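[1] here's a sequence, model it:
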Amino acid sequence: MVVALVAGILLVLGTTVDRRPPQPSADQAFSTPSAGLAAPPAHPAVPPLPRSVPVRLRIPAIGVDASLARLGLDGAGALKPPPEGDTGLAGWYGGGTAPGSRGTAVTTGHVDTRDGRRGVFYRLGAVTKGETVEVGRADGRTAVFTVDAVEVYDKDGFPSEKVYGGSGRPELRVITCGGRAGNGGYRGNVVVYATLTAVREPGGRAVER
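    Now for the predicted structure:
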């Protein structure tokens, strides 16, 4: 399943346009590089939430406020991307962890489209450590994740276990295309690593749990 997810994101979302989207700087990577599991978060995680379908994803620092579509796998076992025609739509892997629950939840979206329009995650590479990703859920809660690192990988060196591996904490990955651009699309991915650090209850009351 891990390999299928990687292949789907790299190949299906791989388009390119004349201008390159922002790419993360080396300062935003984990301080101790590793090909294994992601490093522990710099801030304490809070207890996981019961499973609930995510409906909206917000990244205030880059102006993202997107509906979330449930994504599955295609016949080849690759993750289907959100429809390219809706540039404001993101998706989450519905066969895995729901954001806020225990484990690693995966969300993804287009960086741009084949006809040159910016996708929902065009500025994902500009996200920095300490910023937040908010996921609104069907149960009325908002899971608030704090960014631990932002890294970019070439397709040939994509660290599947590090990106998708579970730590027992409620974690989130936000993924789009990035890295080198070549014939046929981008040759890598930008990955945001984030950990659940707060929960906003219905009505807006924040709980550090």
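[2] can we go C-alpha only for contacts and neighbour counts from here?
    OK.
[3] not counting sequence-adjacent ones, nearest residue to Arg187?
    Distances taken as Cα to Cα, 6 or more residues apart in numbering place Arg180 nearest to Arg187, at 5.2 Å, with adjacent residues excluded.
[4] which other helices and strands does the helix or strand in which that neighbour is found contact?
    Here Arg180 sits within strand 170-182, counting by DSSP states H and E. In terms of contact count using 3 or more Cα pairs under 8 Å, 6 or more residues apart in numbering; DSSP states H and E, strand 170-182 is assigned the packing partners helix 2-12, strand 103-108, strand 142-154, strand 185-200.
[5] Val127 against Gly63, yeah?
    No: with contact defined as Cα atoms under 8 Å, Val127 and Gly63 do not form a contacting pair (10.6 Å).
[6] to check against the first, give me the structure of this:
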Amino acid sequence: MLPHSVPTRIDIPAIDVHHTLITLGQNPDGSVQVPSLDDVAVPGWARFSPTPGEQGPAVIVGHVDSAEHGAGVFFRLGDLRPGDTFTVGRADGTVAEFTITGVDRYAKDAFPTLAVYGNTRQAEARLITCGGSFNPDTGNYTDNIVAYARLTGSRPAPTP
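    Next up, the predicted model:
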């Protein structure tokens, strides 16, 4: 496991994601804040979760799409498979390396909060986006896609 260090970027080669990360908070109701729909290409790390590489589930969220801007950063999140890898660059100059262990789809009204956000004994990550059917009446998707991953290594970040 790694010490606390704010994540700065994410790279998921299997779904062609290469982007800097923003830091997100919580909404007044306690739910996870999501990135602005003004730029659906931007993923964010939930600052109430561990930093990637620390013990527990680091939470990174991104949009699947928007009517105005098209495909979002996590448009292909559901295409990830166990064994796929991704990295998270950290402010301390290290890169945390993760391996996907599973990808699940949950109805929003049956979201397994404890399974996704609950404490773990290892350093893990959760990549989250919307999925399922789009409900035009509510303007929301019916489901969430969650990719589960575990820390499998770390290395110094390449120097520019």
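[7] which residue in structure 2 aligns with the residue nearest to Arg187 of structure 1?
    Counting by TM-score structural alignment, Arg180 of structure 1 lines up with Ser133 in structure 2.
[8] give the contact list for that match.
    141-143 (Cα atoms under 8 Å, 6 or more residues apart in numbering).
[9] give me the buried subset of those.
    Buried residues within the contacts of Ser133 of structure 2, counting neighbours by 16 or more other Cα atoms under 10 Å: 141-143.
[10] which of these lies closest to Met1 of structure 2?
    Asp143 (31.4 Å; Cα to Cα).
[11] burial measure for the residue nearest to the closest one when sequence neighbours are not counted, as a count.
    In space, and not counting its chain neighbours, Asp143 of structure 2 is closest to Ala107: 4.2 Å by Cα to Cα, 6+ apart. Close neighbours of Ala107 of structure 2, defined as other Cα atoms under 10 Å, add up to 15.
[12] relative to Pro202 of structure 1, how far out is the counterpart of Gly93 of structure 2 in structure 1?
    Superposed on structure 1 with TM-score structural alignment, Gly93 of structure 2 falls opposite Gly140. According to Cα to Cα, to the nearest Å, Gly140 of structure 1 and Pro202 of structure 1 sit 5 Å apart.
[13] more crowded one of these two?
    Just comparing Gly140 of structure 1 and Pro202: by other Cα under 10 Å the higher neighbour count belongs to Gly140, 15 against 12.
[14] isn't the more buried one right next to Glu201, touching?
    Yes: in this structure, Gly140 of structure 1 is within contact of Glu201 by Cα under 8 Å, at 6.8 Å.
[15] for the residue mapped onto Lys108 of structure 2 from structure 1, list the residues it contacts.
    With TM-score structural alignment defining the correspondence, Lys108 of structure 2 maps onto Lys155 in structure 1. Residues in contact with Lys155 of structure 1, defined by Cα under 8 Å, 6+ apart, are 10, 187-189.
[16] across to structure 2, which of these hold up?
    Contacts conserved in structure 2 for the contacts of Lys155 of structure 1, counting by both residues aligned by TM-score structural alignment, their matches' Cα atoms under 8 Å: 187-189.
[17] and of those residues, the nearest to Val111 of structure 1?
    Asn189 (9.9 Å).
[18] picking up where we left off before, let me know which of the helices and strands packed on strand 170-182 of structure 1 is the nearest to Pro82 of structure 1.
    Minimum separation from Pro82 of structure 1 across those (Cα to Cα) falls at strand 103-108, 8.0 Å.
[19] the closest one aligns to what range in structure 2?
    Taking TM-score structural alignment, strand 103-108 of structure 1 hits residues 56-61 over in structure 2.
[20] check stretch 57-70 of structure 1 too.
    Going by TM-score structural alignment: stretch 57-70 of structure 1 matches residues 10-23.
[21] list the contacts of the matching stretch.
    7-9, 35, 41-47, 73-74, 76-77, 79-80, 84-89.
[22] okay, now that stretch: how far is its last residue from its first?
    Across stretch 10-23 of structure 2, first to last residue, Cα to Cα, it's 13 Å.
[23] could you do stretch 116-133 of structure 1 as well?
    Termini of stretch 116-133 of structure 1 sit 26 Å apart (Cα to Cα).
[24] can you check stretch 147-163 of structure 1 too?
    Note: stretch 147-163 of structure 1 ends 14 Å apart using Cα to Cα.
[25] for it, which positions count as buried?
    Using 16+ other Cα under 10 Å as the test for burial, stretch 147-163 of structure 1 gives 147-155, 158-159, 162-163.
[26] which residues belonging to stretch 120-130 of structure 1 are considered buried?
    Buried, per 16+ other Cα under 10 Å, within stretch 120-130 of structure 1: 120-129.
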